[in-house]
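>>> Provided below are the primary sequence and the corresponding predicted coordinates.
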Amino acid sequence: MDSHHNVEAGTTADPLVVSLNLTNVEGRNSGESDDEESSPSRRPSIQDLEDLPTLLKSCRNPPGPAQHVDLGTAASFPLSSLRSATTVKVKSAAYGQPARIPNLGRDWEFAGWGTTITTDLPGEVVEQHGKIEKHVQIGQIRATSIVGIAVTGGVLYTVGPAIVVAGQYAPISLLLVCVVVFIYRYIFAELGAVPLNGGVYSLLLVGSTKLVAAAAAVCLILDLGAAAVVSAATASNYANGQWEIGNVYVLTIAVLVAFALLALAGVKDSANVSLVIFWIHLATMMALMVASVVHWIRHGSEVLVSNWNAPSPTGNAPLDIFNGFCLGMLGFTGMEQCPNYIEEQKPGVYTKVMRNISYLVLCITPVMTFLTLAVLPRAEIDANVNFVLSYLGRTVAGKPLELIGSINACIVLCGGVLCAFVGIVGLMEHMARDNLLPRFLLQSNRWTRSYHYIILTFLLICILLVVVTNGDIILLSLLFAIAFLAVLALFAIANLLLKYKRGRLQRPVHAAWYAVVLALGGVLAAIVGNGVTSPQMIVIFVVFFGVLFGAMTALVCEVKILRLMVFAAAHQPAMGKVTEWLMKRLKIARSSPVAFFTNHDEIHVLNKAALYVIRNEPTMHLQIVHFYEEAEQIPTNLQLSRAVLDHAYPKLTIDLILVKGQFSSSAVACMAKALGISRNQCYITCPGRGSAIGDFGGARIIML
């Protein structure tokens, strides 16, 4: 294709392109400095010209004939072939701005000119090399069991503390929690419109900026860490209460280390194992409920009446109910983990899992709390708060049920620890591929294929949580509640953002906006309540959050930080080798390209894609990819728009790749291989009605 022909064709065809005035607005957005704008030898400015073809003819790198790259056949498809073809060869010699640091030249600031490439992508190549690996699809029961272990296991560490802080009003507090759960059932179901693993991190990556998604990821890491620590500490308390093993503090750390070793050995979560544990736990809870009801009938309501008439913890019923509500939010922890494995669930299963979980919470936690108050005096509950359900089992059915309850508690809670280690591996792997965590975390053990750096990092975070809280299960529960509530609040915010910014997404369920706001208000109130109850936990949460978020922010802003360091080091002659190392590091940080797939030539859409890359990615290379079946179908002004943006953003090389073939999710996967990038680095707009975002295997939606 002759790009000059397209230039002439676009002279009068598109008034929008002819009348563009991007310099003042877009130059500022791209971070150009005043000294660059004032350069007497600056590149031609769009605002100085009245028509686009004149600009393109007078610019330093006018569009020339497109280069053709052969991708071969299905048998000879060369991986990363387009990566080398798009390597920038024309550098600062063609760019007239003065260098910020003369002795370093301009190469470290100017990204280089882009180019246009044409290629063919035959159907047989796509069929063989564009396959997107499918996750194992599980049904409703198994999917429910995985998250159900955590949700129903919450009763083991919720009942006792809830009664301690709310007294006789604990069942009312937990019923209010169930109201929030039922609202969140629909919030989570609507978010199923983005069926990507990664939970709220993936949702905010689709609906917001990378930095906001990083904040959500930190909350998820703390949520998983607190879940692992609370589960390990509670299991240790149950084991010590039953068998008097020894120091609970040491035992908690030992449990965490043991499951870290299992994760390092390559042990992974199994839906079948989860199903067995889930049914054992439900059977144990049912047996405990039935035995408690029988005991209540035989002994009457004297204990229940005594507990009801006893002074409440604060003497203020509404405050007690509110305190119980704040702590009782732990009763459905684990629900937020269901979106983490949505890709493994069969179509239509996700919404059913949300329904099942909401009813499980309603039928277990408030009921078990009420029966505990009907059987045990408050003083005995306070004395056995950390293993109250096993003590309840001994009271209503003797030693056998206590033993069964303790064993069940240890199995369920240890299963929660393993799930946390498995969940963190998937989350941190996703984040490392998105450049939010160091890529060395992706190194795997060659024998077990486990990500040892991720597992050891998470183990360190968990041990720090135990040390900082001194293994206090009440403090750990409050920290867990704050992290969990922060994640819940982010899910509600993600729902509102997707309603506004991604309205074209097909949704299986719609949650009313006022219901989302109501649920968000309830969660924020619970965060405030827990913060007032234990300001120390807010401090601990903020410190952990600040350290992790600061590290991620440094990675997101790595290029800016390195540029400042280069600028500082270059003015110190004694730091020549340091400057050289920083320059190499800067080049590596900016070297990995990203691809944006477009089906039209609207320059404002392409401009938004360029701005998204500048603001969210460290790269200096954007590749615009367009699929076509016939040459006549190529948008007239696509090459012109690419050239304009390439000049408007000198710190971003913008290529245009014209692909003769049919656009599909498999074609995107095939092009990712040809470009030598992961599918996480492929960007698209909202898919139409004919396809869903989950079909694209990790490609990111960046605009409506």
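Looks like it arrived, so ask away. Numbers count the residues shown, from 1 in each chain.
>>> C-alpha from now on. contacts and neighbour counts both.
OK.
>>> name the element the residue nearest in space to the middle of the chain belongs to?
With distances taken as CA atoms, centre = their mean, the residue of the chain nearest its centroid is residue 201 (1.8 Å). Element membership of residue 201, judged by DSSP states H and E, is helix 200-207.
>>> Going toward the C-terminus from that helix, what's the next helix or strand?
Heading C-terminal from helix 200-207, the first helix or strand you meet, by DSSP H and E, is helix 210-243.
>>> mind listing what's buried in the next helix or strand after that following helix?
Using DSSP H and E, the helix or strand that follows helix 210-243 towards the C-terminus is helix 248-264. Buried positions in helix 248-264, judged by neighbour count with 16 or more other CA atoms under 10 Å: 248-249, 251-253, 255-257, 259-261, 263-264.
>>> and what of stretch 581-589?
582-583, 586-587, 589.
>>> Mind checking which of these are in helices?
Secondary structure from DSSP state H places 582-583, 586-587, 589 of the buried residues of stretch 581-589 in helices.
>>> For the residues you listed, give me a markdown table that also has distance to residue 25.
Formatted as a markdown table, these follow (distance: CA to CA, whole Å):
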| residue | distance to residue 25 |
| --- | --- |
| 582 | 31 |
| 583 | 30 |
| 586 | 27 |
| 587 | 28 |
| 589 | 27 |
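>>> of those residues, closest to residue 214?
Residue 214 lies nearest to residue 589 out of these, by CA to CA, at 18.4 Å.
>>> can you pull the contacts of the closest one?
Residue 589 makes contacts with 558-559, 618-619, as judged by CA atoms under 8 Å, 6 or more residues apart in numbering.
>>> Return the closest of these with respect to residue 500.
Out of the contacts of residue 589, the member with the shortest distance to residue 500 (by CA to CA) is residue 618, at 27.2 Å.
>>> Residue 559 is in contact with the closest one, correct?
Yes - under the criterion of CA atoms under 8 Å, residue 618 makes contact with residue 559 at 5.8 Å.
>>> overlap in contacts of the two?
589-590.
>>> Which residue ranges of the stretch 51-200 of the chain form helices?
Using DSSP state H, counting those that start in this stretch, the helices found in the stretch 51-200 of the chain span residues 52-58, 81-85, 123-129, 140-153, 155-166, 170-191, 200-207.
>>> Quick one, which of the ones you listed gets closest to residue 633.
Closest among these, using CA to CA: helix 123-129, at 18.6 Å.
>>> Could you list the buried residues of that closest one?
Quick answer for helix 123-129 (16+ other CA under 10 Å): 123, 125-126, 129.
>>> Look up the closest residue to residue 275, ignoring the ones flanking it.
residue 145 (5.2 Å; CA to CA, 6 or more residues apart in numbering).
>>> Could you tell me how many residues sit around the one you found?
24 (other CA atoms under 10 Å).
>>> Pasting the second one now:
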Amino acid sequence: MFSEEYELPVALVGREDPELQHPSRGAWVAVEPPVSPLTANYNDTGRDESDQTPNPPSFTASQFGTILRRQRLRPLDNSGLKDYPALPSRFVHLTNSFEFAGWGSVARLRLSSEDLSEGDSRIQRIRKARVLGQFTASGLAGTAVLGSVFYSIPAVVAVAGVYSPISLFIATLILYLWRPIIEELASALPISGAPYTYLLQVSTKTLALVGASLLLLDFASTAIVSAAIAATYLAGEVPALPFPTWAGAIMVLAIFTVISLLGVRESARVAFGLLFFHLLSMAVLIIAASVAWGKAGSSQLRENWKTGTSGHTSPSAVAKQIFFGICLGVLGLTGFECAPSYVSRIKPGRFVMVLRNVHIPAIILNTVLMLLVLGLIPLDVILGGANVLSILAEVSGGHALRIFIVIDAVVVLCGGVLAGILSACELLEQLALHRVVPSVFLWLVPRTGSPYVSVLTFVVFVGMLYATASASLAIISEMFSLVWLTVMGLFPISLLLLKFNRGRLRREGKKTSLATILLALFLVPVIFAGNVAYQPVTVGYFAAYVIGIVVFFSASQNKIHILRWIYWIYDQYPLLHRWSITKSWGASLIRLMNTLRRRPVCILAKTDEINGLFQMISYVRHNEETSYLKIVHFYEEEKGIPSELEANAKILDEAFPEITVDLLLVEATFDPPSVAALSNSLGIPQSLMFMSCPGEDFKYSMAELGTRIISF
């Protein structure tokens, strides 16, 4: 409602205009507009005392009067529909009452003590959820990254031959471009589920869902490739294994599904234990192989060099080998993208250390082990497809060391399964909070806090992925490299959009240069093209899986649109409306659509600028399936409420007939506990509360606010 203190610049003093009366108010007293400043003699009320002749209303006055006349038609209780006869319903058997939402309302809210207590509890839970230190957090991603030496080294040797150490060294150095990019993103938006959550905060939900599809496929590939290679490695050492390789992979998945149900902290501790054992094993292997090389000399390396360079003396041929080796060498870095996906679980200030702890050992292990393999093992044996590192262990320290390394391979590769499962759970939680997947994915095991629905669903998805690939490790591995590259490309895209669309957002540390971002963006398609050129068939599997998941997420996000199309088809056949069974089915479909679209969302408005409010409502209209929106303004009594906020909210309520626009004035300080308390009071998740981009002096963390940034 317009408050009485507003001055209405409408003509005719001393008269009551019945068209300007609001049903819920007394008569509006019109105020004469100012006359020409050249002849006016104004008193302290703004009137010209020398001229009592009323002038015609100004453009502003007439426009404001029109708004009032249109809004006076609202019912007292804000019931009724914004029904426009000029826009008939597209449905034969439905009127405009289905197409248009009801009128919005204006209300004030004082948060109760119960809501404030729940808000404080939510913030404390968010803070207590940051339980991972630099080593436990490194364990989850580290098992995937550092365990990849068991399958990246043979893959690179098959392509780059004796130039493999060069290829692997260059491939691992590439991550120096990504580390500052990921660090800046995590500093600005310390939210789990990245890069899906990054894209959601800096662009549209459609682009974010494409990122979520790639990310889910990447985590699934991480889990199944790790499990399958662990089983394959074991089968290569134990020929009389009582079960096939695919069954071994399923057993590994089952075991680590149970471990992941223990919760994030316990799972991270298990992962760190596996990583520590792996690093210890690799240190023993490197020392033993170095000693063996010192005793044997470099004769084997010279022989391998002679064999590997015969027939490939041209610089172009050498460059081609090295380039393809770099393209496949990125397999040794898979798992690095898992760290940002659980950044909200990592203690403040530790994320930079986690990336360092994962990256530096990856450079050392991949390069040094590759050099030792070429120095001690004949090239034909390396290319024979055997377990290269276990052979290196036997050459260096005998059969006992080989058994030790085989155990390490199985153990650390199983850790990669754990990293994939837990990273996927963080992503599915974010998708559930944003109403992309059902809220059952938020259900937790009471004792451990593990999202058991997410865990079990993801493991089933991994099994389906493995089955559709005919349990072929080659197909999954080839597709995995393309998925990983695409996911890594999402990070520089996210940072570029953040700098352009959310440049005012505060972040700690040094900002990444534009040249670094553009160079990373350039390298992704180059390496992607190299993988496709080496194995063209991989792009077919990549496209098929990605398109399938994107279609699923798009359907889940656009449920109401799909239901409308179904009802429209049903509506075209009048006979179906006569049969009791189909008529009941149609009524159920209408109720379901109404239920889904009446789930509210919030806009947190700081000012009354109508352009900003319009842009935010437009974002909601194009990215969320809802017909119910609340504009929320937090205010303190001494500061008051922006003068035009109520009027502008009513204008926007009329401008969007398909959305009910409420204005809610909350007397409280705008901070994370108050936002959480409001979420509890309204029953609206904080993830569906939208706000404009805060400035660099904003003192609250976006992770604690839990809101979405939708405008500059």
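Structure received. The shown structure was predicted, so the numbers you read here are calculated from the model rather than taken from an experiment.
>>> hmm, back to that, can you tell me which of the contacts of residue 589 of the first structure are in strands?
Judged by DSSP state E, strands contain none of these.
>>> coming back round to it: of the helices of the stretch 51-200 of the first structure, which is nearest residue 384 of the first structure?
If you check each of those against residue 384 of the first structure by CA to CA, helix 155-166 wins as the nearest, at 7.8 Å.
>>> In the second structure, which residue range corresponds to that closest one?
Counting by TM-score structural alignment, helix 155-166 of the first structure pairs with residues 149-160 of the second structure.
>>> how big's the offset between that stretch and the first structure?
On superposition with the first structure, the average gap between stretch 149-160 of the second structure and its aligned counterparts reaches 1.1 Å (mean CA distance after the TM-score superposition for the first structure).
>>> quick one on the thing from earlier: can you name the residues of the second structure that the helix holding residue 201 of the first structure overlays?
Counting by TM-score structural alignment, helix 200-207 of the first structure corresponds to 195-202 in the second structure.
>>> So what touches that stretch?
Here stretch 195-202 of the second structure has contacts from 185, 189, 191, 205, 207-209, 211-212, 215, 340-341, 427, 430, 487, 490-491, 494, 497-498, 501-502, 708-710, using CA under 8 Å, 6+ apart.
>>> circling back: give the equivalent position in the second structure for the residue nearest to residue 275 of the first structure.
Aligned partner of residue 145 of the first structure by TM-score structural alignment: residue 139.
>>> With residue 103 of the first structure instead?
Residue 103 of the first structure maps onto residue 93 in the second structure, by TM-score structural alignment.
>>> contacting residues for that match?
Per CA under 8 Å, 6+ apart, neighbours of residue 93 of the second structure: residue 571.
>>> how far away is it from residue 568 of the second structure?
Residue 93 of the second structure sits 10 Å away from residue 568 of the second structure, going by CA to CA, to the nearest Å.
>>> what's the answer for residue 603 of the second structure, then?
In terms of CA to CA, residue 603 of the second structure sits 32 Å off from residue 568 of the second structure.
>>> and those two? which has more neighbours close in?
residue 603 (24 against 15).
>>> about what we covered before: out of the ones in helices among the buried residues of stretch 581-589 of the first structure, who's nearest residue 375 of the first structure?
Nearest member of those to residue 375 of the first structure, counting by CA to CA, is residue 589, at 63.0 Å.
>>> Quick check: the counterpart of that closest one in the second structure vs residue 627 of the second structure, distance?
Here residue 589 of the first structure is matched to residue 596 in the second structure, going by TM-score structural alignment. Separation of residue 596 of the second structure from residue 627 of the second structure (CA to CA) stands at 9 Å.
>>> And for residue 484 of the second structure?
38 Å.
>>> Pretty sure residue 643 of the second structure sits against residue 608.
Yes - contact criterion CA under 8 Å: residue 643 of the second structure and residue 608 qualify, at 7.4 Å.
>>> More neighbours: which of these two?
Per other CA under 10 Å, whichever of residue 643 of the second structure and residue 608 has more neighbours is residue 608, with 18 against 14.
>>> about what we covered before: so which of the helices of the stretch 51-200 of the first structure gets nearest residue 469 of the first structure?
helix 155-166 (16.5 Å).
>>> The closest one vs helix 170-191, what angle?
130 degrees (axes from the mean of the first three to the mean of the last three CA atoms, to 10 degrees).
>>> burial of whatever residue of the second structure lines up with residue 309 of the first structure, as a residue count?
Structural alignment (TM-score structural alignment) places residue 309 of the first structure against residue 306 in the second structure. By the other CA under 10 Å criterion, the neighbourhood of residue 306 of the second structure contains 12 residues.
>>> dump the residue contacts of the equivalent of residue 390 of the first structure over in the second structure.
In the second structure, residue 390 of the first structure lines up with residue 390, judged by TM-score structural alignment. Residues near residue 390 of the second structure by CA under 8 Å, 6+ apart: 402-403, 405-406.
>>> lining up those residues with the first structure, which overlap?
Listed in the original numbering, these still in contact in the first structure are 402-403, 405-406 (both residues aligned by TM-score structural alignment, their matches' CA atoms under 8 Å).
>>> Out of the residues you listed, which end up buried?
Taking 16+ other CA under 10 Å as the criterion, what is buried in these is 402, 405-406.
>>> Would you map the strands across the first structure?
Counting by DSSP E, the strands of the first structure are 67-69, 116-120, 594-597, 621-628, 653-660, 682-685, 700-703.
>>> starting at the chain centroid, how far to the last one?
In this case it means strand 700-703 of the first structure. With CA atoms, centre = their mean, to the nearest Å as the basis, strand 700-703 of the first structure stands 14 Å off its chain's centre.
>>> and it, which stretch of the second structure?
For strand 700-703 of the first structure, the aligned range in the second structure is residues 708-711, judged by TM-score structural alignment.
>>> which residues touch that stretch?
Residues contacting stretch 708-711 of the second structure (CA under 8 Å, 6+ apart): 200-203, 501-502, 615-616, 619, 687-693.
>>> after superposition, how close is that stretch to the first structure?
Mean deviation for stretch 708-711 of the second structure: 1.2 Å (mean CA distance after the TM-score superposition for the first structure).
>>> same question, stretch 268-286 of the second structure
Counting by mean CA distance after the TM-score superposition for the first structure, stretch 268-286 of the second structure comes out at 1.4 Å.
>>> circling back to that earlier point, which of the contacts of stretch 708-711 of the second structure are buried?
Buried among these by 16+ other CA under 10 Å: 200-203, 501-502, 616, 619, 687-693.
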